[in-house]
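Enquirer: 3D, please:
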Amino acid sequence: MTLELHAQGDQAMERLGAAIGEALNWRGSVWLEGDLGAGKTTLSRGLIRAAGHAGAVKSPTFTLVEPYELEQRSIYHFDLYRLADPEELEFLGIRDYFSDNSLCLIEWPAKGQGMLPQPDLIISITVDGDGRRLQIEGHGERGLAAGHRLHSTRGEATP
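Expert: Modelled structure (predicted):
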């Protein structure tokens, strides 16, 4: 299943991030693809704040992963942009982050090829005028269900 949405501005991207987290029931794996400045971190910020995090949400470019331990869930925000070799993820203990009670957001997933589990959603973001165009692909049972929920509750994003 593939869904195409358009988000106009940062607030719309953050609302869409919140809707994505909700559609996934705050669990699973999301690959975020797009050029620098496309809005991957903005989308992640909306999702993480909607999950209950009140503090700052920054790109984990230098730390590779930023953990958010919330009341009933864990969200791990990865940025693999500076990863030199996918094998480095083994030293990070990458497999420990993926559990039934966590949601992993992965920016630049191609850099971790071969070391990452299959995603539930792949979200490709491109700049489209003043807004962003998002192509959301659902994979597996969880991703397909989330895609259907997003399709039926598009909110302020438009096809």
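
Enquirer: hey, let's count contacts and neighbours off CA atoms from now on
Expert: OK.

Enquirer: ok so residue 116 is a strand residue?
Expert: No: secondary structure assignment places residue 116 outside any strand; it is coil (DSSP: H, G, I helix; E, B strand; the rest coil).

Enquirer: quick one, what contacts it?
Expert: Taking CA atoms under 8 Å, 6 or more residues apart in numbering as the contact definition, residue 116 lies against 94-95, 109.

Enquirer: what about residue 90, how many residues close to it?
Expert: Taking other CA atoms under 10 Å as the neighbour definition, residue 90 ends up with a count of 11.

Enquirer: going through the contacts of residue 116, which ones are buried?
Expert: residue 109 (16 or more other CA atoms under 10 Å).

Enquirer: can the contacts of residue 116 go into TSV with extra columns for distance to residue 39 and secondary structure?
Expert: Shown next, in TSV, are these (distance: CA to CA, whole Å; DSSP: H, G, I helix; E, B strand; the rest coil):
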residue	distance to residue 39	secondary structure
94	24	helix
95	26	helix
109	15	helix
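
Enquirer: I'd like the contacts of residue 116 as TSV, with distance to residue 54 appended.
Expert: Shown next, in TSV, are those (distance: CA to CA, whole Å):
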residue	distance to residue 54
94	26
95	27
109	26
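
Enquirer: here is the second sequence; please produce its structure so I can put it next to the first one:
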Amino acid sequence: MSSLFLPDEAATIAFAGRLAPFLIAGDCLLLNGDLGMGKSTFARALIRARFGDPELEVPSPTFTLVQIYDGEPPIWHFDLYRLSDPDELIELGVDEALAEGISLIEWPDRGAGVLPKDALRLTFAEEGAGRRVRLSGGRSGELAAAL
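Expert: Modelled structure (predicted):
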């Protein structure tokens, strides 16, 4: 497991920007952490970095549950906070997302049993005045070495 201290929002945005170019189709990032820990900030920054547009509108998928960004590969941003049944993920297109795109999934525990066990897990936690993000599973070792 690798970890990184993020002292502020700017550091979270920079971290997402460094990670974005290394992601490939089929990568699934499970974004864990309490409310206000930086999951949405990270996802928004990663999407903007991937598309090379710091002003790209990236709304939270809290109410829509998923936002899809067309690209090569596409990025699927899921927020499962309001998901009532993990099987709803199939209706939202998670199979297609996992096969063809880069998936960013906030509140992944609500999709237990449907999401891949070998996904890259990023866990955001409060530490002092900042946040610590821990990377585990999936390609975490490879990506941590690249960063």
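
Enquirer: work out the TM-score between the chains.
Expert: Comparing the two superposed chains by TM-score structural alignment, normalised by the length of structure 2, the resulting TM-score equals 0.89, with 145 aligned residues with a CA RMSD of 1.7 Å.

Enquirer: from the contacts of residue 116 of structure 1, pick the one nearest residue 50 of structure 1.
Expert: Lowest distance from residue 50 of structure 1 to those (CA to CA) belongs to residue 109, with 23.1 Å.

Enquirer: quick one: contacts for the closest one?
Expert: Going by CA under 8 Å, 6+ apart, the list of residues near residue 109 of structure 1 reads 31-33, 80, 116.

Enquirer: structure 2: strands as residue ranges?
Expert: For structure 2, the strands defined by DSSP state E cover 2-6, 28-32, 66-69, 75-79, 102-106, 120-127, 130-136.

Enquirer: still on that earlier bit, closest to residue 55 of structure 1 among the contacts of residue 116 of structure 1?
Expert: Using CA to CA as the measure, the one of those that approaches residue 55 of structure 1 most closely is residue 94, at 24.4 Å.

Enquirer: how close does that closest one get to residue 5 of structure 1?
Expert: In this view, residue 94 of structure 1 and residue 5 of structure 1 are 30 Å apart by CA to CA, to the nearest Å.

Enquirer: pretty sure residue 2 of structure 1 contacts residue 135?
Expert: Yes: using CA atoms under 8 Å, residue 2 of structure 1 is in contact with residue 135, at 6.7 Å.

Enquirer: need the strands of structure 2 in TSV (columns: mean neighbour count and distance to residue 146 of structure 2).
Expert: Listed next are the strands of structure 2 as TSV, based on neighbours: other CA atoms under 10 Å; distance: least, CA to CA, whole Å:
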stretch	mean neighbour count	distance to residue 146 of structure 2
strand 2-6	16	12
strand 28-32	25	16
strand 66-69	17	25
strand 75-79	25	21
strand 102-106	26	18
strand 120-127	20	14
strand 130-136	20	13
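
Enquirer: returning to what we had before: can you list which of the contacts of residue 109 of structure 1 carry over to structure 2?
Expert: For the contacts of residue 109 of structure 1, the aligned pairs still in contact in structure 2 (both residues aligned by TM-score structural alignment, their matches' CA atoms under 8 Å) are 31-33, 80, 116.
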